[in-house]
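[1] structure for this input, please:
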Amino acid sequence: MKRSEKAERIVALLDELYPTTPIPLDHTDPYTLLVAVLLSAQCTDERVNRTTPALFARAGDPASMAQVPVDEIRELIRPCGLSPQKSRAISVLSQRLVDEFDGQVPADFAALESLPGVGHKTASVVMSQAFGVPAFPVDTHIHRLATRWGLSNGSSVERTERDLKALFERERWNALHLQIIFFGREHCPARGHDLDACPICSWAATKARKEAERKAGTVGRIPKRGASRAR
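    Reported below is the predicted structural model:
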């Protein structure tokens, strides 16, 4: 089956399973989304959503957050892990937003990626979910499933993003990104997954892929994105 044929069938199934695509990270504006995405690095969305209410009650905008001591931010976000790095990034990017962007999150990829702690994946999430700009953020779920389904060769995150953007219509990218994440969590886990029983892997994954995963007992981790910062 050609990749384009797989893509068409996958879209039809995901539209049936997930006709609506709520954003998993709780937020009220682009800034709180940006911070939540930064916190989600190596952390579950559920834990981020349990952590951010206290953080945003303390400071819910760049100007307020820039005034909070880094040590206090670190204590507030400790449950999300990597708190020393994340607290410094939140503090510095908040001050940068005040100094360089009038306290507003810029709707621009290059400007977002210039902020500390913000890589291409995070910028893509903010651009798509906060500003409605078509983007295809590639996280662990997206990369794993695109490889399993034969939509990309899995050689790099950049390659997966390029392949998916070429396969799917631009206006579908934002919703499809979330639909694939939801499907991965519900039907297509990284470990202990029966590809033959999966609603998509059963027909989209090659025999070689199925055999390789059976022998390995798991799927490989997501490769690092070049020299980009995490998330």
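[2] please count neighbours and contacts with C-alpha atoms only from this point.
    OK.
[3] which residue is nearest the middle of this protein?
    Among the residues of the chain, the one closest to the centroid is Asp139, at 4.5 Å (Cα atoms, centre = their mean).
[4] quick one: that residue and Lys121 touch, right?
    Yes: in terms of Cα atoms under 8 Å, Asp139 counts as a neighbour of Lys121; the distance is 7.2 Å.
[5] what's next to the helix or strand where Leu93 lies, contact-wise?
    According to DSSP states H and E, Leu93 maps onto helix 83-101. Helix 83-101 is contacted by residues 35, 38-39, 61-63, 65-66, 68, 70-71, 73-75, 77, 103-105, 115-117 when judged by Cα atoms under 8 Å, 6 or more residues apart in numbering.
[6] which parts of the chain are helices?
    3-17, 30-39, 45-58, 62-66, 70-77, 83-101, 109-113, 120-129, 140-148, 157-167, 173-187, 201-204, 207-216 (DSSP state H).
[7] reformat the ones you listed as a markdown table; add distance to Leu195 and mean neighbour count.
    Shown next, in a markdown table, are these (distance: least, Cα to Cα, whole Å; neighbours: other Cα atoms under 10 Å):
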| stretch | distance to Leu195 | mean neighbour count |
| --- | --- | --- |
| helix 3-17 | 15 | 14 |
| helix 30-39 | 30 | 23 |
| helix 45-58 | 25 | 16 |
| helix 62-66 | 45 | 20 |
| helix 70-77 | 37 | 18 |
| helix 83-101 | 36 | 19 |
| helix 109-113 | 36 | 16 |
| helix 120-129 | 27 | 24 |
| helix 140-148 | 9 | 22 |
| helix 157-167 | 20 | 17 |
| helix 173-187 | 10 | 19 |
| helix 201-204 | 5 | 19 |
| helix 207-216 | 6 | 13 |
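[8] here is a second sequence; please produce its structure as well for comparison:
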Amino acid sequence: MTKTLRTKKARSARADAIGALLDEYYPTTPVPLDHSDAYTLLVAVLLSAQCTDKRVNMVTPDLFAMADNPFDMARLQVDQIQHAIRSCGLAPTKAKNIHALSHLLIEEFDGEVPGTLKELTKLPGVGRKTAQVVLSQWFDVPSFPVDTHIHRLAERWGLSKAKNVRQTEEDLRALFPESTWNARHLQIIFYGREYCPARGHDLASCPICKAIEAGEL
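    The predicted structure follows:
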């Protein structure tokens, strides 16, 4: 486990170096969830909780064939939605939330997905992380969504010693330039999957951790 650096200056220097490596490894950051507009992205992100992006992308074609907008989704029964997403974790709760948020979008936002954090987090099942993913990936609003994977890597790399994702988000926002936030959160996710997993982590095959261990970062 990497010790958190004592000074902000040291953490900033390491963050800059990590950022340069992430830019080298992932110069482009494609959105991993298939979608066609803000609504389908919102639903896909909601489905991704405790579910892999690969699984979500397998599920959403059938779901969106039935309803790819809040008006059609609101006309479905919750059981129909649940059946379409049954292979995703927490399917019963997600189905209820998708149905309910579709109704709320119609009632309060004329069927349009709002573009602010405050409005998005009013929607059933939409927390801060989900809202920020939509803001960053569709509306291009500078955001730093932090999930458990980013939280884990921030601690492993000594960038944060926060006990929760909300504080980790604040720590990372302070370390990385705002102009990089939207790319950084995806780069960190991609890097974690490829080189720095929670289990079976091989230091020799992880360039960032290897460089930290050697005192190069």
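[9] I'd like the TM-score for the two structures, please.
    Remark: TM-score between the superposed chains equals 0.92 [TM-score structural alignment, normalised by the length of the second structure]; 207 aligned residues with a Cα RMSD of 1.4 Å.
[10] distance of Tyr191 of the second structure relative to Pro27 of the second structure?
    Distance of Tyr191 of the second structure to Pro27 of the second structure, computed by Cα to Cα, to the nearest Å: 12 Å.
[11] rewinding a little: show me what contacts the aligned partner of the residue nearest to the centre of the first structure in the second structure?
    Matched by TM-score structural alignment, Asp139 of the first structure corresponds to Asp147 in the second structure. The contact partners of Asp147 of the second structure, by Cα under 8 Å, 6+ apart, come to 129, 165.
[12] quick check: the aligned residue for Ala74 of the second structure in the first structure?
    Per TM-score structural alignment, Ala74 of the second structure is aligned with Ala66.
[13] any idea how far Ala95 of the second structure is from Asp171 of the second structure?
    From Asp171 of the second structure to Ala95 of the second structure the distance is 34 Å (Cα to Cα).
[14] what of Ile188 of the second structure?
    Distance from Ile188 of the second structure to Ala95 of the second structure, by Cα to Cα: 29 Å.
[15] one more: Asn69 of the second structure?
    14 Å.
[16] so can I have JSON lines of the helices of the first structure showing distance to His193 of the first structure?
    JSON lines is the format used below for these (distance: least, Cα to Cα, whole Å):
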{"stretch": "helix 3-17", "distance to His193 of the first structure": "18"}
{"stretch": "helix 30-39", "distance to His193 of the first structure": "27"}
{"stretch": "helix 45-58", "distance to His193 of the first structure": "22"}
{"stretch": "helix 62-66", "distance to His193 of the first structure": "42"}
{"stretch": "helix 70-77", "distance to His193 of the first structure": "32"}
{"stretch": "helix 83-101", "distance to His193 of the first structure": "32"}
{"stretch": "helix 109-113", "distance to His193 of the first structure": "35"}
{"stretch": "helix 120-129", "distance to His193 of the first structure": "26"}
{"stretch": "helix 140-148", "distance to His193 of the first structure": "11"}
{"stretch": "helix 157-167", "distance to His193 of the first structure": "21"}
{"stretch": "helix 173-187", "distance to His193 of the first structure": "9"}
{"stretch": "helix 201-204", "distance to His193 of the first structure": "10"}
{"stretch": "helix 207-216", "distance to His193 of the first structure": "9"}
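[17] nearest to Pro24 of the first structure among those would be which one?
    Among the helices of the first structure, the nearest to Pro24 of the first structure by Cα to Cα is helix 45-58 (6.6 Å).
[18] the closest one vs the second structure, average offset?
    Here the mean offset of helix 45-58 of the first structure against the second structure after fitting is 0.3 Å, by mean Cα distance after the TM-score superposition for the first structure.
[19] just give me how far that helix sits from the chain centre.
    17 Å (Cα atoms, centre = their mean, to the nearest Å).
[20] what's that helix in contact with?
    24-26, 32, 36, 39-40, 65, 73, 76-77, 79-80.
[21] hmm, try it at 7 Å
    In this structure, residues lying in contact with helix 45-58 of the first structure by Cα atoms under 7 Å, 6 or more residues apart in numbering are 24-26, 36, 39-40, 76-77, 79-80.
[22] so what's the equivalent of Ala38 of the second structure over in the first structure up against?
    When the first structure is aligned by TM-score structural alignment, Ala38 of the second structure is paired with Pro30. Applying Cα under 7 Å, 6+ apart, we find Pro30 of the first structure in contact with 105, 126, 130.
[23] what's around Leu203 of the second structure, how many residues?
    Leu203 of the second structure: 14 surrounding residues under other Cα atoms under 10 Å.
[24] wait, it touches Cys209, no?
    Yes: counting by Cα atoms under 7 Å, Leu203 of the second structure touches Cys209, with 6.2 Å between them.
[25] tell me the one of the contacts of Pro30 of the first structure nearest Arg209 of the first structure?
    Looking across the contacts of Pro30 of the first structure and measuring by Cα to Cα, the closest to Arg209 of the first structure is Val126, at 33.1 Å.
[26] skipping its backbone neighbours, what lies nearest that closest one in space?
    Leu34 (6.2 Å; Cα to Cα, 6 or more residues apart in numbering).
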